[in-house]
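J.: The following block contains a protein sequence and its predicted model.
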Amino acid sequence: MNMLIAEYDYDVDIAVQREEEREIALKEGEVKGSYQKALETARLMKQSHCKLDFIMQITGLPLSEIEKL
């Protein structure tokens, strides 16, 4: 009931939305960064002639991604 009576504040609403968008963008950036790091690690391991199953185990990448490197 209190929520229905509370006064709506546009500026607060916009600030909250922007903060949520920043948090989402940060999480997406972390995921992309982790993926790029895994690719780089796999590339270096492949150049060092590590076995593909070992590279998959360490990086968490699928075989198809490792073979592309």
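T.: Okay, I see it.
J.: alpha carbons only for contacts and neighbour counts from here, please
T.: Will do.
J.: ranges for the helices of this structure?
T.: 2-5, 10-47, 52-59, 63-68 (DSSP state H).
J.: Which residue, neighbours along the chain excluded, lies closest to Ile66?
T.: Spatially, and ignoring its direct neighbours in sequence, Ile66 is nearest to Ala42 (6.6 Å; Cα to Cα, 6 or more residues apart in numbering).
J.: alright, now check it against this:
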Amino acid sequence: MIPSFSRSRPVFGPNCEGIMPAVAAVVVVEVVVIVVVVERVVVVVVVVVVVVVVVVVVVAVVIAVIVV
């Protein structure tokens, strides 16, 4: 006997209530992961730029002190 799925919510079809919340959840998780990764990348880039600027300023001051 073939089980009848007519009473349960269809996964595929016009009333795809079973799959849409799952797809929405996956999309939300992916967006959150992308935002977190982008924020970390931005923080790393800012830290690297600040470190490079500090090193350049320190080297410039040392050279100026040595030259003067």
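T.: Yep, it's here. Note that the coordinates shown come from a computational prediction; the quantities given were computed from them, not determined experimentally.
J.: follow-up on the earlier one: would you mind finding the most buried of the helices of structure 1?
T.: Most buried of these, by mean neighbour count (mean count of other Cα atoms under 10 Å): helix 52-59, with a mean of 15.
J.: Packing partners of that helix?
T.: Judged by 3 or more Cα pairs under 8 Å, 6 or more residues apart in numbering; DSSP states H and E, the packing partners of helix 52-59 of structure 1 are helix 10-47, helix 63-68.
J.: Dump the ones you listed to JSON lines, plus distance to Asp53 of structure 1.
T.: Output for the helices and strands packed on helix 52-59 of structure 1, formatted as JSON lines (distance: least, Cα to Cα, whole Å):
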{"stretch": "helix 10-47", "distance to Asp53 of structure 1": "11"}
{"stretch": "helix 63-68", "distance to Asp53 of structure 1": "8"}
